[in-house]
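Engineer: What follows is a protein structure lacking sequence information:
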């Protein structure tokens, strides 16, 4: 039997390749809002990040999230994303 292929994605915080199911997807939707996508199926430009605080901090501090989503993220948006991710 063939083994099932596990989709891998890179965390924008630590730059490590991990299985897609271990990461959280953040999406910039067509109308320009930033949302957390728990299903991984929302349409829009997405970026993956680990669930730990260090990766979230690095991604926002070094503007990696802004570059990945091709959207200027304000400090308020970054704080709300951190709150949502830490509560989930």
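Structural biologist: Nice, I can see it. Nothing here was measured: the structure is a model prediction, and the numbers come from that model.
Engineer: rest of the way, CA atoms for contacts and neighbours
Structural biologist: Fine.
Engineer: Give the burial count for residue 22, as a bare number.
Structural biologist: Using other CA atoms under 10 Å, residue 22 has 14 other residues around it.
Engineer: Identify the residue nearest it in space, chain neighbours excluded?
Structural biologist: Nearest non-adjacent residue to residue 22, counting by CA to CA, 6 or more residues apart in numbering: residue 50, 7.2 Å away.
Engineer: which parts of the longest helix along the chain are buried?
Structural biologist: With DSSP state H applied, the helix covering the greatest number of residues in the chain is identified as helix 75-87. In terms of neighbour count (16 or more other CA atoms under 10 Å), helix 75-87 has its buried residues at 78, 81, 85.
Engineer: take a look at this one as well, against the first:
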């Protein structure tokens, strides 16, 4: 019996490694749209954030999401993501 490996992901805000289940996935769809993926199963490029506003603000300040997705992110998108993040933290 081997123990099941828990997938770890790095937060783009605080750079801490945590299990995938503890984090929120920000998703870039093939249409270049950024959304929160609550299921963690949608198609597209994902970046992970801790479910706290503090980490979200750090990610915005350090451009962590922009680096993950290799694209400039408009201010309106950040505002939309911030509203969605408020439901978690």
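Structural biologist: That came through, no problem. Small disclaimer: the values here were computed from a predicted structure and weren't measured.
Engineer: Any idea what the TM-score is?
Structural biologist: The TM-score (TM-score structural alignment, normalised by the length of the first structure) is 0.94; 88 aligned residues with a CA RMSD of 0.9 Å.
Engineer: Can you tell me which of the buried residues of helix 75-87 of the first structure is nearest residue 39 of the first structure?
Structural biologist: Nearest to residue 39 of the first structure, judged by CA to CA, of these is residue 85 at 14.3 Å.
Engineer: wait, the closest one sits on residue 54?
Structural biologist: No. Using CA atoms under 8 Å, residue 85 of the first structure makes no contact with residue 54, being 11.8 Å away.
Engineer: Please list all residues in contact with the residue nearest in space to the middle of the first structure.
Structural biologist: The first structure has residue 48 as the residue nearest its centroid, 3.3 Å off, counting by CA atoms, centre = their mean. By CA atoms under 8 Å, 6 or more residues apart in numbering, the contact list for residue 48 of the first structure reads 9, 10, 11, 12, 23, 24, 25, 26.
Engineer: Tell me the one among the residues you listed nearest to residue 44 of the first structure.
Structural biologist: For these, the nearest to residue 44 of the first structure is residue 26 (9.6 Å; CA to CA).
Engineer: helix/strand/coil for that closest one?
Structural biologist: For residue 26 of the first structure, the assignment made with DSSP: H, G, I helix; E, B strand; the rest coil gives strand.
Engineer: who are the neighbours in contact with it?
Structural biologist: 34, 35, 36, 37, 46, 47, 48, 49.
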